[in-house]
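Enquirer: Could you look at this predicted model? Sequence included:
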Amino acid sequence: MTDQQSVIFVIDDDLAVREALDSLFQSTGLNARFFESTDAFLQSERPDVPGCLVLDVRLPGLSGLDFQREMIKSGIHLPIIFITGHGDVPMSVRAMKAGATEFLTKPFQDQDLLDAIHAGFEKDMVRRRKASDIAALQERSSTLTSREREIMAFVVAGQLNKQIAAMLGLSEITVKVHRGQLMRKMQAKSVVDLVRMADQLSASFDNQQSFRVG
């Protein structure tokens, strides 16, 4: 996926800054959308493509740092590049700890901003790929029967077929059949592969549902 398919969202209440950035992005062939407030950004329709957010720290009403926190709560995962004319070390540390991609103090070099934007695009593409992979895993796991899910939990915990059979009161051959079915449905090539999938699913469910025993 190329940067030309990605979008930069800019929130800055200074018209001069928006115009300067618009000129820069047009000269480099980057797609950008501009907003003078966080409310205008939230009310807009955002295309389902990789992107990043260039955000002014000091805005009327909700500050950029506060908006960063609200985005996290709202499930908006765009990488953020902060720009400010009044930055300080504690402010930048707070922004970076909360997941910002970059914190640039005006006046900054155009190339520094462009580099941060490309890094933001890459970060968002990686996140989107991971989300797609998790969605596919969840789809596959939804096809498992309750017995297959039960056996999967024992398999990823390292239990052998005969141990699982004893614990569930089943024959070893029955466990072997269920195990083969769940491996096929999950498209797991090995137990190690299955454990990795179980860990990803468990993390995606925020530990509300686990494929681990115990």
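Expert: It's in. What you see is a predicted model, and the numbers here were worked out from it, not measured in a lab. Numbering: from 1, shown residues only.

Enquirer: hey, let's count contacts and neighbours off CA atoms from now on
Expert: Noted.

Enquirer: contact partners of stretch 11-20?
Expert: Contacts to stretch 11-20, defined as C-alpha atoms under 8 Å, 6 or more residues apart in numbering, come from residues 10, 34-38, 41, 53-56, 59-60.

Enquirer: can we see that at 10 Å?
Expert: 10, 21-25, 33-41, 53-60, 64, 82-84 (C-alpha atoms under 10 Å, 6 or more residues apart in numbering).

Enquirer: how about that stretch: buried residues?
Expert: The neighbour-count check on stretch 11-20 (16 or more other C-alpha atoms under 10 Å) flags 11-13, 18 as buried.

Enquirer: what about versus this one:
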Amino acid sequence: MQNNKTEHMSSSPMVHVVDDDEAVLDSVGMLLDSIGLINTCYKDAQEFLDAYSETEFDKHNGCILLDIRMPFISGIECQHRLEQMGCRMPIIFVTEHGDVPTAVEAMKNGAAEFIQKPFREQLLIDAIQKALQTNMKNQKRLEIVNQTQGKLASLTNRENQILNAIVTGKANKVIAIELHLSQRTIEIHRAHVMDKMGVNSLAELVKVVIDASPTD
């Protein structure tokens, strides 16, 4: 039961609603439509996973509203498979009262939120808006990281050596001794590094390198 809103620009965030209860899909879809949020509904986890694998929608721009208890593939199993597929969209789990311990475990595994059925409309809207805002921030950070990684890739081997030494807090004199170069040569390389990285100060250089480092 996919309800694809393909007429919208791919740059717009999309809410993916996955639930085996058709009444929930209809009500949530209508609610999201009423507040102008693009959404697509799926009748089970397999349908969503197939769509995620095969379609061309932006796989990182949006969030997922995922029922925990569904036939064949549970919401938890769907979460695990999405993680293996590299999905970065925040997941909001919808759960019955008895599934709360499972939902808590899902949050430990990276879920953004869980909501118990029956839920208040405003509670659901707030959770979705928060997830979309979080995802937008993560996307912006990823864009900056990718730009920084591109700049790092432009450095020569020698410039990388000097950059790594700078980031660990070593002074030019120490770097020169360790690399058997003159201090003036180190200063020239350091200036080239800062120019390629697009920074104006040592503090800014260290910050962009640290910010571009992988996080758990």
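Expert: Everything's here; your move. Since the model is a prediction, treat every value here as computed from it, not as a measurement.

Enquirer: TM-score for the pair, please.
Expert: In this superposition the chains share a TM-score of 0.88, using TM-score structural alignment, normalised by the length of the first structure; 202 aligned residues with a C-alpha RMSD of 1.8 Å.

Enquirer: Which of the buried residues of stretch 11-20 of the first structure fall within helices?
Expert: Within the buried residues of stretch 11-20 of the first structure, residues falling in helices by DSSP state H are Arg18.

Enquirer: tell me which of the buried residues of stretch 11-20 of the first structure is nearest to Ser132 of the first structure?
Expert: Checking those against Ser132 of the first structure by C-alpha to C-alpha gives Ile11 as the nearest, at 27.9 Å.

Enquirer: Output the buried residues of stretch 11-20 of the first structure as JSON lines; include the columns distance to Ala136 of the first structure.
Expert: Listed next are the buried residues of stretch 11-20 of the first structure as JSON lines, based on distance: C-alpha to C-alpha, whole Å:
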{"residue": "Ile11", "distance to Ala136 of the first structure": "34"}
{"residue": "Asp12", "distance to Ala136 of the first structure": "37"}
{"residue": "Asp13", "distance to Ala136 of the first structure": "40"}
{"residue": "Arg18", "distance to Ala136 of the first structure": "39"}
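
Enquirer: re earlier: PyMOL command to pick out the buried ones of the contacts of stretch 11-20 of the first structure?
Expert: To isolate the buried members of the contacts of stretch 11-20 of the first structure in PyMOL, using 16+ other C-alpha under 10 Å:
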select buried, resi 10+21+22+25+34+35+36+37+38+41+53+54+55+56+57+58+59+64+82+83+84
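
Enquirer: Which strand or helix spans Cys63 of the second structure?
Expert: Take DSSP states H and E as the rule and Cys63 of the second structure turns out to sit in strand 62-67.

Enquirer: whereabouts in the first structure does that strand align?
Expert: Residues 51-56 of the first structure are where strand 62-67 of the second structure aligns, with TM-score structural alignment as the criterion.

Enquirer: same question, stretch 16-25 of the second structure
Expert: So stretch 16-25 of the second structure sits over residues 9-18 in the first structure, by TM-score structural alignment.

Enquirer: For the matching stretch, measure first residue to last.
Expert: The straight-line separation of the ends of stretch 9-18 of the first structure (C-alpha to C-alpha, to the nearest Å) is 11 Å.

Enquirer: Pull the distance from it to the chain's centre.
Expert: The chain centre lies 26 Å from the centre of stretch 9-18 of the first structure; the measure is C-alpha atoms, centre = their mean, to the nearest Å.

Enquirer: what does stretch 192-210 of the second structure give?
Expert: That offset, for stretch 192-210 of the second structure, works out to 25 Å (C-alpha atoms, centre = their mean).

Enquirer: next one: stretch 112-124 of the second structure
Expert: 22 Å.

Enquirer: In the first structure, point out the residues matching that stretch.
Expert: The aligned range for stretch 112-124 of the second structure is 101-113, by TM-score structural alignment.

Enquirer: Next, the buried residues of the matching stretch.
Expert: In stretch 101-113 of the first structure, counting by 16+ other C-alpha under 10 Å, buried: 101-105, 113.
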